[in-house]
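Colleague: Below is the structure, and that's it, no one-letter string:
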C-alpha cells in the first residue's frame, strides 16, 4: 500500500488503527491518504458505516464519520439502519457478551483473527428501534457519568474532596479560650 500513498487533495482517506483516539468512538480523520488506484485495492467505507478491528484491538467497533478505505486489518458493517440505531449497535458490539463471543468463535490460537463469518455468526438481540433509542439514552448517560471529566464520578469525587476539606477545616478550627 505504501506505493499508493499520496498527498494530493483528491486522495482517499486511508483508515488505520492509529487514526482513532484511544477509547474513541468515531473515525473523523486520517493521517494518510491513498490514490484512487490504492482505494480500488481496499474496501470503501462511508459515513455511518461501522469498522471493526480484526486483530490488534480485536473486535473494537468504531463509527466512520468520513468516506475512506480500509485494509485487511478491518471489517466493515453497513446497511443496518432499518434494524439498528447506530449508537445501540455500537454499545451492543462493545458489550462483554458480544466481545466474548467474538473471541470464542475466532479461535484459540496464538493470534486470534476476527473475520466476517465470525461476526455474522454471532446472534444478537434486536429490540424495537424505540427501545434501542431508550437504551442508548440510558447508556450514554452512564458513559458521561463515568467518563466526562466535568460531570459524573470525577465531579462527584471533586465535590466530596471539597466537602471533606470544608468539614476538616471547621473541625480543626478552635475558638480561643477566654
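Modeller: Everything's here; your move. Just so we're clear, the structure is a prediction, and the values are computed from it rather than from any experiment.

Colleague: can we go C-alpha only for contacts and neighbour counts from here?
Modeller: Will do.

Colleague: can you pull out the helices in the protein?
Modeller: Ranges of helices within the chain are 36-40, 86-94, 96-106, 116-121, 129-147, 152-171, based on DSSP state H.

Colleague: for those, which one sits closest to residue 1?
Modeller: Closest to residue 1 of the helices of the chain, according to Cα to Cα: helix 36-40, at 6.7 Å.

Colleague: Show me what that closest one is packed against.
Modeller: Using 3 or more Cα pairs under 8 Å, 6 or more residues apart in numbering; DSSP states H and E as the contact test, no helix or strand touches helix 36-40.

Colleague: Put this next to the first one:
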C-alpha cells in the first residue's frame, strides 16, 4: 500500500466530542456501522476548535479502520466525496491514493478475501484487534491498469445498486406481509362478539 499512496494515522475523537453542527467528522466505528462505501456528507460534526487537533479528510481520501472487536471490520474503508473538508480520529487512518489507484477500487478491494488474508498477517490483539498504519503500509494490493479498475468499479457499483433495490423491495414486502398477518390474526382471534360456551 505504501507504493500506492500516503497513509496518515488519525488521533483523538471520542464520541463525547461530537456536536450538533460544525465541521464534518467521521468516527471509525461509524465506518462499519453506518456508512457503506462512499460518504458525500457526514453523520457527525465537531467544533472548529476540536477539528484543529484532528487529521483532515479531503475529497477523494479513503478512511480505513485500524481497530475493531473483530478482524472483519478492521480495514473496512470509506471513500469521502464530500465538498467540505472533514476530520477523523484515532483507530482510523487516512489513505491518500496516488494516480496509480482509484479510491473506489481500493474500497472494494478491502472487502475481498485477498485483503482479509493480508491484514490477518499483521493483526494484533485478542479482544480488540488492531492493524497499525505502519503495518497497513505493508499490505499487498493487486492493482490492474486504471481502465480495468474503472470497469471493475462500474460493475460493482451496478451490482451494489441492484442489491440495495432488492433489499428495499424485500423489506417492503416483509412489512406488508407482517401487517396482513397481524390483521388476519386479530380478526380470527377476536371473540368479543361471540358467546363463550362452557
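Modeller: Arrived safely, thanks for sending. This one's a predicted model, so the numbers in the text were calculated from it and none came from an experiment.

Colleague: What's the TM-score once they're superposed?
Modeller: TM-score of the superposed chains, computed with TM-score structural alignment, normalised by the length of structure 1, equals 0.69; 149 aligned residues with a Cα RMSD of 2.9 Å.

Colleague: if we can go back for a sec, burial-wise, tell me which of the helices of structure 1 comes out on top.
Modeller: helix 86-94 (a mean of 19; mean count of other Cα atoms under 10 Å).

Colleague: circling back to that earlier point, wait, which of the helices of structure 1 is closest to residue 28 of structure 1?
Modeller: Taking these one by one with Cα to Cα, helix 86-94 is closest: 15.9 Å.

Colleague: Where in structure 2 does the closest one fall?
Modeller: Counting by TM-score structural alignment, helix 86-94 of structure 1 falls onto residues 103-111 of structure 2.

Colleague: In contact with the residue most central in space within structure 1, which residues?
Modeller: Central residue of structure 1 (Cα atoms, centre = their mean): residue 25, 3.2 Å from the mean position. By Cα atoms under 8 Å, 6 or more residues apart in numbering, the contact set of residue 25 of structure 1 is 61, 62, 63.

Colleague: Go through the residues you listed one by one and say which ones hold in structure 2.
Modeller: Among those, the ones still in contact in structure 2 (both residues aligned by TM-score structural alignment, their matches' Cα atoms under 8 Å) are 61, 62, 63.

Colleague: so which of these comes closest to residue 1 of structure 1?
Modeller: Using Cα to Cα, these come closest to residue 1 of structure 1 at residue 62, 22.3 Å.

Colleague: So what's the residue count around the corresponding residue of structure 2 for that closest one?
Modeller: Under the alignment (TM-score structural alignment), residue 62 of structure 1 pairs with residue 78 in structure 2. Neighbourhood size, residue 78 of structure 2 [other Cα atoms under 10 Å]: 30.

Colleague: Would you check that residue 78 of structure 2 makes contact with residue 34?
Modeller: No. Residue 78 of structure 2 is beyond contact range of residue 34, at 10.6 Å (criterion: Cα atoms under 8 Å).

Colleague: Could you take the kept ones among the contacts of residue 25 of structure 1 and lay them out as TSV, with extra columns for distance to residue 108 of structure 1?
Modeller: Listed next are those as TSV, based on distance: Cα to Cα, whole Å:
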residue	distance to residue 108 of structure 1
61	21
62	25
63	28
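
Colleague: among the residues you listed, which are in strands?
Modeller: In strands, defined here by DSSP state E, the members of these are 61, 62, 63.

Colleague: List the contacts of the last one.
Modeller: Listed by Cα under 8 Å, 6+ apart, the contact partners of residue 63 of structure 1 are 25, 26, 27, 47, 48, 49, 50, 51, 90.

Colleague: Run these past structure 2 and keep the common ones.
Modeller: Under both residues aligned by TM-score structural alignment, their matches' Cα under 8 Å, what the contacts of residue 63 of structure 1 keep in structure 2 comes to 25, 26, 27, 48, 49, 50, 51, 90.
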